[in-house]
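> sequence and predicted model, in that order:
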Amino acid sequence: MQNILADLSGKTILVTGASSGIGAATALALGKAGAKVALAARRLEALEGLVAQIQAAGGEAIAIKTDVTVEADIENAVATTVTHFGRLDGAFNNAGVLGKVAPIHELTTADFAEVMQANVYGVFWSLKYEMEAMLKSGGGSIVNTASIVAQIGFANFSPYVASKHAVLGLTRSAALEGFQQGIRVNAVNPGPIITPMAETGFGSLENLEATLKGSPAGRPGQPDEIAKPVLFLLSSASSYINGQGFAIDGGYTVQ
């Protein structure tokens, strides 16, 4: 189904972290918007189920087993996408981990490094190989998943918070490097969204919902409420938007 605000007909889009949550919702929405979708994540069986859904609705999609903590896996995901579909027009770098939830003084160097490997190196490698491919095909659009914690602090989540600040830094630098060559790079900063990661961070869905009772929205967001802005940023409808991080949080950060 064509969406005039996010027409991605015939565009090839790579999605990392596509097996669940925001990544899965975005992959399905991309398929409905006419894109050819390459789904990348560690859980191949989950990816194959999503590919089947996209194909059943008349779309095109492939699954690529990918661990974003391994540079060669990301290089392979981009190369496989280009080989299968002929080009790369866009990417949603969504894969990431929460890490250990604890005060800084209780964390180890290994705890910190685990989060940096996935959330920072993973995005760096993704940008590196995606931009390389897009330069060969005349440009494209990239969206990174940061977080509202890239705009604020959040106790007991310091590795995650630091990693998402880094994602915004990478987004802005890559945006400056790519714009004159037809590549735009932006980020979405989700607030609390109903995903497996958020439920882990807050202990349960009930805790997540209770925490947000007094927030402006009074509820957590749904994955598709992130997917829609991502599609807009990947499309030509956002052609003059570059290097920005968008809080999508129901007003959480303006309290």
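Received it, and whenever you're ready, just let me know what you need. Since we're looking at a predicted model, the values are computed, not measured.
> alpha carbons only for contacts and neighbour counts from here, please
OK.
> quick one: contacts for Glu60?
Contacts of Glu60 were listed using CA atoms under 8 Å, 6 or more residues apart in numbering, and they are Gly31, Ala35, Lys36, Val37, Val51, Ile54.
> scan those and report the most crowded one.
When neighbours are counted by other CA atoms under 10 Å, Val37 leads those with 30 neighbours.
> also this one, for the comparison:
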Amino acid sequence: MERLIGKKALVTGGSRGIGAAIALRLAQEGADVALTYERSQDKAQTVVGQIEALGRKGFALAADSADPEAVKACVGKAAALLGGLDILVNNAGIFRGGPVAEWSLADIDATLAVNIRAVVLASQAAAAHLGEGGRIISIGSCLAERVVEPGVSLYAMSKAALIGFTKGLARDLGPRGVTVNIVHPGSTDTDMNPAAGERADAQRAKMAIPRYGKPEDIAGLVAYLASEEARFVTGAGFAIDGGVNT
């Protein structure tokens, strides 16, 4: 399907894992895509090459999501390179786990900066470019609504905050024809949480479908929300977690 012909998209944290799968799926659907990366330049350029092989424009932008100025600047750069902006996917995120007594101030600050502040700033900057049919899609977590194990409360808190932000921003931008939604992945086979990792069996045991998802599963849902088919969907959250939260 090519539901996004002529659209221009920015995917934060798009060099690997879920972000890379999203960037490629949007390109497969017809969009030109810019993506951000922090350290993985080689992987980011590989994704850009795959996008260009599909006949789309692709750009890799270095941006540390913990740096507020870099977050805002990358949105402007993407819009300039792409010739506008129609879709923002807030995918970049970090995980700092452990019991509350062991959190450092650096852990707290980094989690809030990347998982919340960067989403807010990127969305604020993108809103200046988005017109009728514009899309903002954030990647949350199944832990945002139901915490099924200890040691993840800092991460869960940061993703839960995005639910309120999504609902509020949907109200703010709805009159302009811009939709705002959030996708909540469950255990997905990535570098951050590999399906062969030491915690994987315990996670599978909590699912209705006892297997890890693939990044491409998440990308498919994002592509739908970015498309015209989802024009009447806004302020909504979508669990894609193998039934862990059923």
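Everything's here; your move. Everything quoted here is computed from the prediction, not taken from an experiment.
> now, which of the contacts of Glu60 of structure 1 lie within strands?
Lys36, Val37 (DSSP state E).
> can you redo the contacts of Glu60 of structure 1 as TSV with distance to Gly169 of structure 1?
Shown next, in TSV, are the contacts of Glu60 of structure 1 (distance: CA to CA, whole Å):
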residue	distance to Gly169 of structure 1
Gly31	30
Ala35	28
Lys36	29
Val37	27
Val51	32
Ile54	33
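> pick out the most distant pair among the contacts of Glu60 of structure 1.
Greatest spatial distance in the contacts of Glu60 of structure 1: Ala35 and Val51, 12.5 Å, computed using CA to CA.
> distance of Lys228 of structure 1 relative to Ile22 of structure 1?
10 Å (CA to CA, to the nearest Å).
> kindly report the same for Gly169 of structure 1.
Taking CA to CA, one finds Gly169 of structure 1 at 22 Å from Ile22 of structure 1.
> what about those two, which has more around it?
Set Gly169 of structure 1 next to Ile22 and count neighbours by other CA under 10 Å: Ile22 wins out with 25 against 15.
> and that one, what pairs with it in structure 2?
Counting by TM-score structural alignment, Ile22 of structure 1 lines up with Ile18 in structure 2.
> so what's its match up against?
Asn91, Thr190, Pro215, Glu216, Ile218, Ala219.
> repeat that for 10 Å
Ile18 of structure 2 makes contacts with 24, 91-92, 139, 185, 188-191, 214-219, as judged by CA atoms under 10 Å, 6 or more residues apart in numbering.
> which ones are touching the residue of structure 1 most remote from its centre?
Distance from the C-alpha centroid of structure 1 peaks at His105, with 29.6 Å (CA atoms, centre = their mean). His105 of structure 1 is in contact with Asn156, counting by CA under 10 Å, 6+ apart.
> could you do Ala160 of structure 2 as well?
Ile116, Gly140, Ser141, Cys142, Leu143, Ala144, Glu145, Arg146, Leu154.
> how about Gln181 of structure 1, what's its match in structure 2?
Using TM-score structural alignment, Gln181 of structure 1 pairs with Arg176 in structure 2.
> what about the closest residue in space to that match that isn't next to it in sequence, distance to Asp86 of structure 2?
Using CA to CA, 6 or more residues apart in numbering and skipping the chain neighbours, the partner closest in space to Arg176 of structure 2 is Glu132 (5.9 Å). Per CA to CA, Glu132 of structure 2 is found 9 Å from Asp86 of structure 2.
> do Leu154 of structure 2 as well
32 Å.
> higher neighbour count, those two?
A count of neighbours by other CA under 10 Å puts Asp86 above the other of Leu154 of structure 2 and Asp86, at 25 against 20.
> so what does that one match up with in structure 1?
So, by TM-score structural alignment, Asp86 of structure 2 is matched to Asp89.
> gap between its match and Gly245 of structure 1?
Asp89 of structure 1 is 20 Å from Gly245 of structure 1, by CA to CA.
> now the longest strand seen in structure 1, how far from the centre of its chain.
With secondary structure taken from DSSP E, structure 1 has its longest strand at strand 183-190. Relative to its chain's centre, strand 183-190 of structure 1 lies at 9 Å (CA atoms, centre = their mean, to the nearest Å).
> touching both of Ala35 and Val51 of structure 1, which residues are there?
Ala27, Leu28, Gly59, Glu60, Ala61.
> where does the last one land in three-state SS?
Judged by DSSP: H, G, I helix; E, B strand; the rest coil, the three-state class of Ala61 of structure 1 is strand.
> surely it is in contact with Ile54?
Yes - with contact defined as CA atoms under 10 Å, Ala61 of structure 1 reaches Ile54; the gap is 6.6 Å.
> any shared contact partners between these two?
Ala27, Leu28, Leu30, Gly31, Lys36, Val37, Glu48.
> check contacts around the first one.
Right, Ala27 of structure 1. Applying CA under 10 Å, 6+ apart, the residues near Ala27 of structure 1 are 13-20, 33, 35-40, 47, 50-51, 54, 61, 92, 227, 231.
> the fifth one now?
Each residue near Lys36 of structure 1 by CA under 10 Å, 6+ apart is listed here: 8-14, 27, 30, 54, 59-62, 81, 85, 88-89.
> only the buried subset of the residues you listed, as a PyMOL command please.
Of the contacts of Lys36 of structure 1, the buried ones go into a single PyMOL selection, burial set by 16 or more other CA atoms under 10 Å:
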select buried, resi 8+9+11+12+13+14+27+30+54+59+60+61+62+81+85+88+89
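> tell me where structure 2 has helices.
Here structure 2 has its helices, by DSSP state H, at 17-28, 41-53, 68-82, 105-112, 118-127, 153-173, 200-204, 215-226.
> most packed of those helices?
helix 17-28 (a mean of 25; mean count of other CA atoms under 10 Å).
> between strand 179-185 and it, find me the angle.
130 degrees (axes from the mean of the first three to the mean of the last three CA atoms, to 10 degrees).
> relative to structure 1, what is the average displacement of helix 17-28 of structure 2?
Taking mean CA distance after the TM-score superposition for structure 1, the mean distance separating helix 17-28 of structure 2 from the aligned residues in structure 1 is 0.7 Å.
> same deal with stretch 71-81 of structure 2?
Counting by mean CA distance after the TM-score superposition for structure 1, stretch 71-81 of structure 2 comes out at 1.3 Å.
> with that, I have no additional questions.
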